[in-house]
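Chemist: make a model of this:
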Amino acid sequence: MEFVVIISVLVMVLLSLLRVHVILSMILASLVAGLMSGMNISETFETLLNGVGGQAETALSYLLLGIFAAMISYTGITTLLVRSLIRVLTGKKTVLVLTIAGIACLSQNAVPVHIAFIPILIPPLLKVFDEMKLDRRAVATALTFGLKAPYVMIPAGFGLIFHQTIQEAMANNGVDITVYESAGSMLIPGLGMILGLLIAVFISYRKPKEPKRTQLNESIQFDVDHQDMSFGHKHWLTLIAIAGVLVVQFLTNSLVIAALTGIILMVLLFAVPFKNGDMFVQQGVSMMGTIAFVILIASGFGHILKETGAVTTLVESSSHVLGDNHAIIAFVLLLVGLVITIGIGSSFGTIPILAAIYVPIGVEAGFSSLAIAALIGTAGALGDAGSPASDSTLGPTSGLNADGKHHHIWDTCVPTFLHYNIPLFIFGWIAIVLL
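Modeler: Prediction:
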């Protein structure tokens, strides 16, 4: 039973690397997990479908955000933003990538909209990336860094939720720690991510790369060449709608309600014509439909792993062979966390599962509370970057592949796995041993 998670995750990863679509890869991996756990085919798919609803709200929010992004793009306000970036950053590829990373960081803490900004900002820049011969893998790593590093290190916005989850999970298992102590324990692992970003931007993807040649989806156009466009009343109305989305999200903590509010405001304020509603829906679903379905299937896959008890069995079986060497215990448990999070695709969803087992192991082995927090936080964060089913990879792909020139696995997942999971693993292991 303990090998169910490992084998099913390997099936998903290998099929994805062979360019089998991630949705089919996860369905086949779910089938492998179910059959290995003693279920028949019907029971496996029933369990898969029962788990799909676990991320229904997230999937719906992404579809609505896609429609909202299409409306914003229609007004031309992103064209103005992109033209400003072009004027300032033309020829400065490294500065452009780091600027995108900075904007992504703000989406986690200062203005916690998560991936909602990506389909608004990135598609209009794709033509610029091609003209500058900018390697889109550098942009993917920059976006993933901004979506992940802030919540790992900073207890604000999504970072507050992340560290509160660690705090509560540890408290439920008998170890008390503050949110700020949890965040402090993750500073060293976070430094590993900063190193990974610098390697990606200044070494791995610095060389010019010829853009791929493919036929652009004619239903989605991202034109930034309107030189006569100036900031007008519809752009002010668009900013009001965007502000409304932010306010509603703060008040309700719901992306679905916030995105729907933005769509309604764009229509009521006459920022976009009501008669073009079908076009906006079509463009929004085209941009975000795949990511929504991936999230749904990933939820079902994770549900199968949880329902079969395979995750708990894997952790418990690993704990029996660890001994009392802190370095070995940390290494093995981080490796287990990496495998589990790649399969489930959510660091936030993985932490409660890991904490229930990791806290007793850490206490028994004599780890400090800070070391246990670093162990849980790093093990949960590992695999978020690089997972085919993670927001941190699906978000960047949703923007970078708007013109069909960016492959989710080879252009987003593999680069982010190499540049973030490896240094995060090493720096996290060092932090656990030192704390």
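
Chemist: please make it C-alpha for all contacts and neighbour counts, starting now.
Modeler: Will do.

Chemist: helices or strands up against the helix or strand encompassing residue 251?
Modeler: Assigned by DSSP states H and E, residue 251 belongs to helix 233-252. Other helices and strands packing on helix 233-252, by 3 or more C-alpha pairs under 8 Å, 6 or more residues apart in numbering; DSSP states H and E, are helix 56-75, helix 255-268.

Chemist: quick check: angle from that helix to helix 56-75?
Modeler: Going by axes from the mean of the first three to the mean of the last three C-alpha atoms, to 10 degrees, helix 233-252 is angled at 160 degrees with respect to helix 56-75.

Chemist: quick one, helix 233-252 and helix 255-268 angle?
Modeler: Angle, helix 233-252 to helix 255-268, by the same axes, to 10 degrees: 150 degrees.

Chemist: residues near residue 351, how many?
Modeler: 25 (other C-alpha atoms under 10 Å).

Chemist: check the gap between it and residue 363 for me.
Modeler: Noted for residue 351: a distance of 17 Å to residue 363, by C-alpha to C-alpha, to the nearest Å.

Chemist: what does residue 239 give?
Modeler: Taken as C-alpha to C-alpha, the span from residue 239 to residue 363 is 51 Å.

Chemist: can you pull out the strands in the stretch 101-250 of the chain?
Modeler: When assigned using DSSP state E, counting those that start in this stretch, the stretch 101-250 of the chain turns out to have no strands.

Chemist: if we go by neighbour counts, what in the strand or helix carrying residue 10 is buried?
Modeler: In the assignment (DSSP H and E), residue 10 maps to helix 3-17. Judged by neighbour count (16 or more other C-alpha atoms under 10 Å), helix 3-17 contains these buried residues: 3-13, 15-17.

Chemist: distance to residue 372 for the residues you listed - can I get that in a markdown table?
Modeler: As requested, the buried residues of helix 3-17 are arranged in a markdown table below (distance: C-alpha to C-alpha, whole Å):
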| residue | distance to residue 372 |
| --- | --- |
| 3 | 25 |
| 4 | 26 |
| 5 | 23 |
| 6 | 24 |
| 7 | 27 |
| 8 | 28 |
| 9 | 25 |
| 10 | 27 |
| 11 | 31 |
| 12 | 30 |
| 13 | 29 |
| 15 | 34 |
| 16 | 33 |
| 17 | 33 |
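
Chemist: want to put them side by side, so please do this one too:
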Amino acid sequence: MKGPRGTQDLLPGVTEKWQYVEEKLKDLSSRYNYHEIRTPIFEHTELFQRGVGDTTDIVQKEMYTFTDKGDRSITLRPEGTASVVRSFVQHKLFGSPNQPTKLFYIGPMFRYERPQQGRMRQFVQFGVEALGSEDPAIDAEVISLAMNAYKELGLQSLKLVINSLGDKESRDNHRQALIDHFTPVKEELCGDCQSRLDKNPLRILDCKKDRDHEAMQTAPSILEYLNEYSSSYFEQVKAYLDVMGISYVVDKNLVRGLDYYNHTAFEIMSDAEGFGAITTLSGGGRYNGLVQDLGGPETPGIGFALSIERLLMALEAENIELPIDQRLDCYVVALGDEAKIQAASIVEQLRLSGMKVDKDYQDKKMKAQFKAADRLKARFVLVLGEEEIANDLIAVKNMESGEQENIVLEQLVSYLKGII
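Modeler: Coordinates of the predicted model:
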């Protein structure tokens, strides 16, 4: 038996890296005053049809959807924002006196797509959502958090790309310009883009198949159609990024793959050599209409999401070793039946005092137990035999210095806590 295609087993030695990264992201979120939310792994399919958009590739091609025993259409979540906003509306978080509501999440998402390096059918996403503020400053804050998620782990080859998708008026004007521009060459576009031309022409700019078509290069820019409010909003976001010392590039063709975005949109990419053809690490933007679409009051929002898999790939591409200490504090070597029983008590005491401790469970000889301690990188080996038991002592060997001394058993915990 093998795991399903597009999934992976994270084994000891690898999971420690994931835990380290996840703890770093949680700590960073806490410093920005974002609080964790945990939503179900599956939702009613309608949530993603309404929240993500019927014209998106996610809804049309990539969702894991099934009918449950109650004849309800259920979908494994393909992204996190729709679920977070659904929960925000359902639990009336908009009524909290502390606004905006600042949330983060981390967990598995599911998309049926061709598995490739850094893109799995089950993948883990970390994301943040700030709901309840239309201040350009919080756009900059979310971008700052996204950038620092990578920088604090040591990544340097980063590129931030931003754009404005404008408000509804701006987008409507741009939408018509795109229709007028692409209609003459409609038959030259792929089937998806031909369908998008009528439903959501902005998504044509995000097409991977037609990216080299001449019409793509000359397509009208949304920046040319921003009204005064949208243009001013974008300028303020850039001003905040400037004063925060966050470098960026404006890309007039940047659009996000989901229907709910407006105003600020951004992506963070890796410029690291050997990272791969798909350079995008994360992306996000503002979605001022999504809360209303899901039955809530008019509430602006902005957020981003990143893939933990791609983050780890970027760390590998830049040869960054995470400072993970997998050493044991102590390994207890027991010689003889009475010592084995006594060792179980010692191991229990040391673990409850906060130390990482292990012992032999395969009846190995003394030399083999020391080898096991070496493999586990134990800092100290505690030796308990008949002589030590008779004198109420235990031998403590410092594996780095090689020094060894006998310690009274009753004083062992306080002694080790003093030096570890």
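
Chemist: TM-score of the superposition?
Modeler: Overlay of the two chains. TM-score (TM-score structural alignment, normalised by the length of the second structure): 0.22; 154 aligned residues with a C-alpha RMSD of 7.5 Å.

Chemist: just to revisit the earlier point, who does the next helix or strand after the helix holding residue 10 of the first structure touch, helix- and strand-wise?
Modeler: Past helix 3-17 of the first structure, further along toward the C-terminus, the next helix or strand under DSSP H and E is helix 22-36. Contacts defined by 3+ C-alpha pairs under 8 Å, 6+ apart place helix 22-36 of the first structure against helix 3-17, helix 41-52, helix 277-307.

Chemist: can you rerun that using 10 Å?
Modeler: helix 3-17, helix 41-52, helix 277-307, helix 326-344 (3 or more C-alpha pairs under 10 Å, 6 or more residues apart in numbering; DSSP states H and E).

Chemist: how about the ones you listed in JSON lines, adding distance to residue 136 of the first structure?
Modeler: Output for those, formatted as JSON lines (distance: least, C-alpha to C-alpha, whole Å):
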{"stretch": "helix 3-17", "distance to residue 136 of the first structure": "18"}
{"stretch": "helix 41-52", "distance to residue 136 of the first structure": "31"}
{"stretch": "helix 277-307", "distance to residue 136 of the first structure": "17"}
{"stretch": "helix 326-344", "distance to residue 136 of the first structure": "23"}
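
Chemist: could you point out which of those helices sits nearest residue 27 of the first structure?
Modeler: helix 277-307 (7.1 Å; C-alpha to C-alpha).

Chemist: residue 413 of the second structure sits in which helix or strand?
Modeler: helix 412-419.

Chemist: the helices and strands packed on helix 22-36 of the first structure: which one's closest to residue 118 of the first structure?
Modeler: Closest to residue 118 of the first structure of those is helix 277-307 (C-alpha to C-alpha; 10.6 Å).

Chemist: could you give the angle of the closest one to helix 3-17?
Modeler: Per the same axes, to 10 degrees, the angle that helix 277-307 of the first structure makes with helix 3-17 is 150 degrees.

Chemist: how many neighbours does the closest residue to residue 297 of the first structure other than its chain neighbours have?
Modeler: Computed as C-alpha to C-alpha, 6 or more residues apart in numbering, the closest residue to residue 297 of the first structure that is not its neighbour in sequence is residue 52, at 6.0 Å. Using other C-alpha under 10 Å, residue 52 of the first structure is surrounded by 19 other residues.

Chemist: one step back: buried set for the helix holding residue 413 of the second structure?
Modeler: Buried residues in helix 412-419 of the second structure, counted by 16+ other C-alpha under 10 Å: 412, 413, 416.

Chemist: from what I see, residue 350 of the first structure and residue 380 are in contact.
Modeler: Yes. Under the criterion of C-alpha atoms under 10 Å, residue 350 of the first structure makes contact with residue 380 at 5.7 Å.

Chemist: for the residue lying closest to residue 198 of the second structure once chain neighbours are set aside, the count of nearby residues, please.
Modeler: Counting by C-alpha to C-alpha, 6+ apart, residue 179 is the residue found nearest to residue 198 of the second structure once chain neighbours are left out, at 7.6 Å. Residues contacting residue 179 of the second structure under the criterion other C-alpha under 10 Å number 17.

Chemist: please verify my assumption that residue 179 of the second structure contacts residue 197.
Modeler: Yes. Contact criterion C-alpha under 10 Å: residue 179 of the second structure and residue 197 qualify, at 6.3 Å.

Chemist: mind listing the strands for the stretch 251-400 of the second structure?
Modeler: Shown for the stretch 251-400 of the second structure, the strands assigned by DSSP E, counting those that start in this stretch span residues 262-270, 280-286, 301-307, 330-334, 357-359, 380-384, 393-398.

Chemist: tell me which other helices or strands the longest one touches.
Modeler: Using 3+ C-alpha pairs under 10 Å, 6+ apart as the contact criterion, the neighbours of strand 262-270 of the second structure among helices and strands are helix 136-151, strand 158-164, helix 168-182, helix 228-243, strand 280-286, strand 301-307, helix 308-317.

Chemist: and the angle for the last one with strand 262-270?
Modeler: Angle, helix 308-317 of the second structure to strand 262-270, by the same axes, to 10 degrees: 40 degrees.

Chemist: quick one, helix 308-317 of the second structure and strand 301-307 angle?
Modeler: Angle of helix 308-317 of the second structure versus strand 301-307, following the same axes, to 10 degrees, is 60 degrees.

Chemist: and the gap between residue 142 of the second structure and residue 303 of the second structure?
Modeler: 6 Å.

Chemist: try residue 170 of the second structure
Modeler: For residue 170 of the second structure, the distance to residue 303 of the second structure - C-alpha to C-alpha - is 21 Å.

Chemist: which one's more surrounded, these two?
Modeler: Higher neighbour count among residue 170 of the second structure and residue 303: residue 303, with 26 against 22, using other C-alpha under 10 Å.
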